[in-house]
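1. Show me how the following folds:
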Amino acid sequence: MLEFIERVLGAFCNWECLHDAFCLLNAFALQHIHNFIKAPRRLFHLFGKFHVNSTYAVYLAKQQKHNIKYLVSIISENPDSYMFHTANIGLASVQAKVMNIPVIIKETRGEKEKELLDLEAAIKEAAQKHSISGIVCGAIASKYQRSRVDKIAKKLGLVSLTPLWHKDPETLLRDMLRAGFRIIITAVSAEGFGQSWLGRIIDEQTIQDLLELNKKHGVHISGEGGEYETLVLDCPLFAKSIKITESDVWWQGNSGRLMIKDVVLEDKTAD
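-> Prediction:
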């Protein structure tokens, strides 16, 4: 008995072993638990941060055979929102289109803590209308964001999955590149960045430069602290790639944004 329980608990502590845990519980006929936490194959994803981390979290969830049924995009009026990225957030619908996943879009005034009520309402709507059993969140190191998403999930009886949590940010970026992600930087807001970073493709040299900024200024390599924001132009999840055809640059001090005004979708070329 003790060995069985240890196997179950160990599986629950490992993202990659979630399915094994559900199988073990089912085999042991703990039906009252199984009915509550049966394998969360029908999930929706919090896309409100609109960062490469969010898209990569979807990618990993699908790799683990989870069924991503909906994306949720929260559009904040506050450019300095504590919970949500805001640069070019309107393009969330474009990304949802090329992923062929429906997106639920909600607006918020972006007031600290109060914006969580808007997030909760969006999640509750998705869970009730679409039989969703869990949430995928792209948080890496932000306890503020993860704890609040976890709290909402618990309140609504949903499973909260964070496949990137506490992963090494340098390794994550390289894993994304190896997986075929094409990523650009769309906003910066930290010492050490210059206007030339806007629109820059993340490649090996960019990673090396981010490592230097981390050493000199404490910049989080994955931009988890809001130091920079990104847009995924292409990845294995996309049926078509995104091409920016018109944009402007806004810059003030050591902060700026690439304001994307228009994009087109292009057929993907075979490697």
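
2. From here on, just use CA atoms for contacts and neighbour counts.
-> OK.

3. Roughly how far does S196 sit from S133?
-> 43 Å (CA to CA, to the nearest Å).

4. Out of those two, name the residue with the larger neighbour count.
-> S133 (23 against 7; other CA atoms under 10 Å).

5. these two touch, right, the more buried one and L43?
-> Yes: with contact defined as CA atoms under 8 Å, S133 reaches L43; the gap is 5.8 Å.

6. how near is the residue sitting nearest the centre point of the chain to S222?
-> Nearest residue to the geometric centre of the chain (CA atoms, centre = their mean): S54, 1.4 Å. To S222, S54 is 12 Å away according to CA to CA.

7. Kindly spell out which helices and strands sit in contact with the longest helix along the chain.
-> As assigned by DSSP state H, the longest helix anywhere in the chain is helix 115-130. Counting contacts by 3 or more CA pairs under 8 Å, 6 or more residues apart in numbering; DSSP states H and E, helix 115-130 is packed against strand 67-76, strand 103-108, helix 143-156.

8. want to put them side by side, so please do this one too:
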Amino acid sequence: EAMGLPLIKKVTEGKPEEELKDLETAIAQAVKGFKIEGVVTGAVESAYQSKRIQTICNRLNISCFSPLWKKNQKALLEELVAQGFKVIISGVFAYPLDGSWLGKEIDNELIERLSLLGKKFGLSVSGEGGEIETTVLDAPLFKKKIEILDSAVETKGNSGVFIIKRARLAPK
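-> The predicted structure follows:
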């Protein structure tokens, strides 16, 4: 909605093969309803994720484009910051990350910290291995930005999620 484009929502239980069927159903709905000709992924390093989406696209006879594939992860994050993206960490799932990272905006200082942890602990700087999840609150192509009005943090050990309870679209 922030981009001024239609949004298709599909709930999934998160079971590996079921979520794939759910994703295919949602993409098929977009193909039929909006006449899309392809999918652009944000895959950087995960052959597992890339292959799964490519397989769906092949079955639906649409293109799959992964412009970030094998790019330097630190450089990609730095480019997002330089281009004016506002991205927060909304999930942490690997040691030594913990709840203190949740809700933090990705900036150059945070990228440097992630890079150092990546070198020391083998983490993917961009979270490609599932170490972190992110939420985009603003981007150059957004017509409106997302403002968080109410949120909560839930943690268990070193894992945690930043839950957006209420948000609104706001003028830029």
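
9. And the TM-score, once the two are fitted together?
-> Aligned and superposed, the two chains score 0.94 in TM-score terms (TM-score structural alignment, normalised by the length of structure 2); 172 aligned residues with a CA RMSD of 1.3 Å.

10. Please name every helix or strand in contact with the following helix or strand past the longest helix of structure 1.
-> Helices and strands here follow DSSP states H and E; after helix 115-130 of structure 1, the next one along the chain is strand 134-136. Helices and strands touching strand 134-136 of structure 1, by 3+ CA pairs under 8 Å, 6+ apart, are strand 42-46, helix 52-63, strand 159-161.

11. who's in contact with the aligned residue in structure 1 for S115 of structure 2?
-> Counting by TM-score structural alignment, S115 of structure 2 corresponds to L211 in structure 1. Residues in contact with L211 of structure 1 (CA atoms under 8 Å, 6 or more residues apart in numbering) are I221.

12. And L211 of structure 1, which helix or strand is it part of?
-> Per DSSP H and E: helix 204-217 holds L211 of structure 1.

13. against structure 2, where does the helix or strand just after that helix fall?
-> The helix or strand immediately downstream of helix 204-217 of structure 1 is strand 228-234, counting by DSSP H and E. With TM-score structural alignment applied, strand 228-234 of structure 1 matches the range 132-138 in structure 2.

14. again with stretch 243-254 of structure 1
-> Going by TM-score structural alignment, stretch 243-254 of structure 1 lines up with residues 147-158 of structure 2.

15. same check, this time on stretch 112-130 of structure 1
-> By TM-score structural alignment, stretch 112-130 of structure 1 lines up with residues 16-34 in structure 2.

16. Just give me the mean distance for the matching stretch relative to structure 1.
-> Here stretch 16-34 of structure 2 is compared with structure 1 after superposition; its mean distance to the aligned residues, by mean CA distance after the TM-score superposition for structure 1, is 1.9 Å.

17. Give the burial count for K119 of structure 2, as a bare number.
-> Neighbour number of K119 of structure 2 under other CA under 10 Å is 11.

18. separation between it and V125 of structure 2?
-> For K119 of structure 2, the distance to V125 of structure 2 - CA to CA - is 9 Å.

19. Equivalent analysis for I89 of structure 2, please.
-> The gap separating I89 of structure 2 from V125 of structure 2 is 12 Å, by CA to CA.

20. More neighbours: which of those two?
-> More crowded of I89 of structure 2 and V125, by other CA under 10 Å: V125, with 24 against 19.

21. That one touches L110, doesn't it?
-> No: applying CA under 8 Å, one finds V125 of structure 2 not in contact with L110, separated by 10.2 Å.

22. highest average neighbour count across the helices and strands packed on helix 115-130 of structure 1?
-> strand 67-76 (a mean of 23; mean count of other CA atoms under 10 Å).

23. So which bit of structure 2 is that one matched to?
-> Going by TM-score structural alignment: strand 67-76 of structure 1 matches no residues.

24. Specify the angle between that strand and helix 52-63 in degrees.
-> Interaxial angle, strand 67-76 of structure 1 versus helix 52-63 (axes from the mean of the first three to the mean of the last three CA atoms, to 10 degrees): 170 degrees.

25. Does anything pack onto strand 67-76 of structure 1? Which helices or strands?
-> strand 42-46, helix 52-63, strand 103-108, helix 115-130.

26. For the second one, name the packing helices and strands.
-> Using 3+ CA pairs under 8 Å, 6+ apart as the contact criterion, the elements in contact with helix 52-63 of structure 1 are strand 67-76, strand 134-136, strand 228-234.

27. what comes into contact with it?
-> Contacts for helix 52-63 of structure 1 (CA under 8 Å, 6+ apart): 45-47, 67-68, 136-140, 162-164, 176, 183, 230-232, 236-237.

28. quick revisit: would you reformat the helices and strands packed on strand 134-136 of structure 1 as JSON lines and include distance to A122 of structure 1?
-> JSON lines is the format used below for those (distance: least, CA to CA, whole Å):
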{"stretch": "strand 42-46", "distance to A122 of structure 1": "10"}
{"stretch": "helix 52-63", "distance to A122 of structure 1": "17"}
{"stretch": "strand 159-161", "distance to A122 of structure 1": "15"}
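
29. if you compare these, which one is most tucked away?
-> strand 42-46 (a mean of 26).

30. which residues in structure 2 does it match up with?
-> Under TM-score structural alignment, strand 42-46 of structure 1 has no counterpart anywhere in structure 2.

31. sorry, back to before: buried residues in the match of stretch 243-254 of structure 1?
-> Of all the residues in stretch 147-158 of structure 2, those buried under the rule 16 or more other CA atoms under 10 Å are T155.

32. Over to stretch 29-42 of structure 2?
-> For stretch 29-42 of structure 2, by 16+ other CA under 10 Å, it's 30-31, 38-39, 41.

33. Equivalent analysis for stretch 64-79 of structure 2, please.
-> Buried, per 16+ other CA under 10 Å, within stretch 64-79 of structure 2: 64-65, 69, 73-74, 77-78.

34. now stretch 88-106 of structure 2
-> Buried-residue list, stretch 88-106 of structure 2, by 16+ other CA under 10 Å: 88-94, 97-99, 101-103, 105-106.
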